[in-house]
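Chemist: Attaching a predicted model along with its sequence, questions to come.
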Amino acid sequence: MGRINAVFKADGAETADRYSISEWWLEPRTTGPGAHTHPEDDVFYVLDGTMSFFLGDHWVDAPKGSFVVAPGGTPHDFQNRTDERAGALNISVPGAFEPRMPGIVEWFLENPPGDPADA
């Protein structure tokens, strides 16, 4: 997805749709999908670098080792506002998130991630 890479580690078929686990990597100074909501809970664990997360009405900078929760229905977003690559493990509960990935990839092709300073 341009400056964003996602890899599924456990999908709905492996978890009986109870959860999905994916790894997301953002190149330096890369915006995410924009604020959005969905019914699933999103849990993020920052693997490397510092990710910025929008949760409800504010941004939180989360360095490596941080744990961030966006309960279902909460407006949320993520970005890498730093000059270093950053990554997070995402757990989506319940699962079956991955069937939406083709549409997400298509959206990013039409709306390439940019620099957060330009957003």
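Modeler: Received, thanks.

Chemist: only C-alpha atoms for contact and neighbour calcs from this point on.
Modeler: Fine.

Chemist: What residues of the lengthiest helix in the chain count as buried?
Modeler: Longest helix in the chain, counting residues (DSSP state H): helix 101-110. For helix 101-110, a neighbour-count test (16 or more other C-alpha atoms under 10 Å) marks 105, 108 as buried.

Chemist: who does that helix touch, helix- and strand-wise?
Modeler: Judged by 3 or more C-alpha pairs under 8 Å, 6 or more residues apart in numbering; DSSP states H and E, helix 101-110 has no packing partners among the helices and strands.

Chemist: Contact partners for the nearest residue to Phe8 once chain neighbours are set aside?
Modeler: Closest residue in space to Phe8, ignoring its immediate chain neighbours: Ser22 at 4.1 Å, by C-alpha to C-alpha, 6 or more residues apart in numbering. Residues counted as contacts of Ser22 (C-alpha atoms under 8 Å, 6 or more residues apart in numbering) are 6-10, 89-91.

Chemist: Enumerate every residue touching Asn90.
Modeler: By C-alpha under 8 Å, 6+ apart, the residues touching Asn90 are 20-24, 42-45.

Chemist: ok, and here's another one to check against it:
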Amino acid sequence: MTDEDSPGDEPTGASNGADRPVSDGGVSAGLDDDELYEVVHDAVEDAILGVVGTLLLLGIGFVSLVSGVTAVVDATSTASFGIGLAVLAAGLVIFVTTLRGVLPVSRWI
């Protein structure tokens, strides 16, 4: 009897375990538990660091925006107005650039 004639649930050539069916109907990735843990751990760590970095950039941008607006409104000279405007512009760039990476405008519509 050959592999083609053998009865059973396993597909032909699935003896290496790479193509064995799994409970969700897909195919096993061929990773053992340690490798799978490492991949999932790295993915979760990257996601958490991405969220923290995004929140920090939004915070820095917001503080720069508020500081710039305050400096522009309370400006008593042209130099202080220019510095306030520069801080306002930098905060706006940081804030909008960070949001553009998180929430693209095309998805808002």
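Modeler: Perfect, I can see it now. Because the structure is predicted, anything quoted here is derived from the model rather than measured.

Chemist: Got a TM-score for the two of them?
Modeler: In this superposition the chains share a TM-score of 0.21, using TM-score structural alignment, normalised by the length of the second structure; 37 aligned residues with a C-alpha RMSD of 3.6 Å.

Chemist: Return the subset of the contacts of Ser22 of the first structure lying in strands.
Modeler: Among those, the members falling in strands (DSSP state E) are 6-10, 89-91.

Chemist: Closest one of those to Phe78 of the first structure?
Modeler: Checking these against Phe78 of the first structure by C-alpha to C-alpha gives Asn90 as the nearest, at 11.3 Å.

Chemist: what about the helices in the first structure?
Modeler: Using DSSP H, helices in the first structure cover 12-15, 101-110.

Chemist: As a markdown table, those with distance to Pro63 of the first structure would be great.
Modeler: Output for these, formatted as a markdown table (distance: least, C-alpha to C-alpha, whole Å):
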| stretch | distance to Pro63 of the first structure |
| --- | --- |
| helix 12-15 | 29 |
| helix 101-110 | 25 |
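
Chemist: what's the single longest helix in the second structure?
Modeler: In the second structure, taking DSSP H as the definition, the longest helix is helix 33-73.

Chemist: Does anything pack onto that helix? Which helices or strands?
Modeler: In terms of contacts (3+ C-alpha pairs under 8 Å, 6+ apart), helix 33-73 of the second structure is packed against helix 78-102.

Chemist: List the contacts of Ala89 of the second structure.
Modeler: Counted by C-alpha under 8 Å, 6+ apart, Ala89 of the second structure has contacts 65, 68.

Chemist: gap between it and Val105 of the second structure?
Modeler: Taking C-alpha to C-alpha, to the nearest Å as the measure, Ala89 of the second structure falls 20 Å from Val105 of the second structure.

Chemist: Strands along the first structure, start to end?
Modeler: Under DSSP E, the first structure gives strands at 4-10, 20-26, 41-48, 50-55, 58-63, 67-70, 76-79, 86-93.

Chemist: so can I have CSV of those showing distance to Val105 of the first structure?
Modeler: As requested, the strands of the first structure are exported to CSV (distance: least, C-alpha to C-alpha, whole Å):
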stretch, distance to Val105 of the first structure
strand 4-10, 10
strand 20-26, 13
strand 41-48, 19
strand 50-55, 20
strand 58-63, 24
strand 67-70, 21
strand 76-79, 16
strand 86-93, 17
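
Chemist: Would you mind telling me which of those is nearest Glu110 of the first structure?
Modeler: With C-alpha to C-alpha as the criterion, Glu110 of the first structure lies closest to strand 4-10 of the strands of the first structure, at 13.7 Å.
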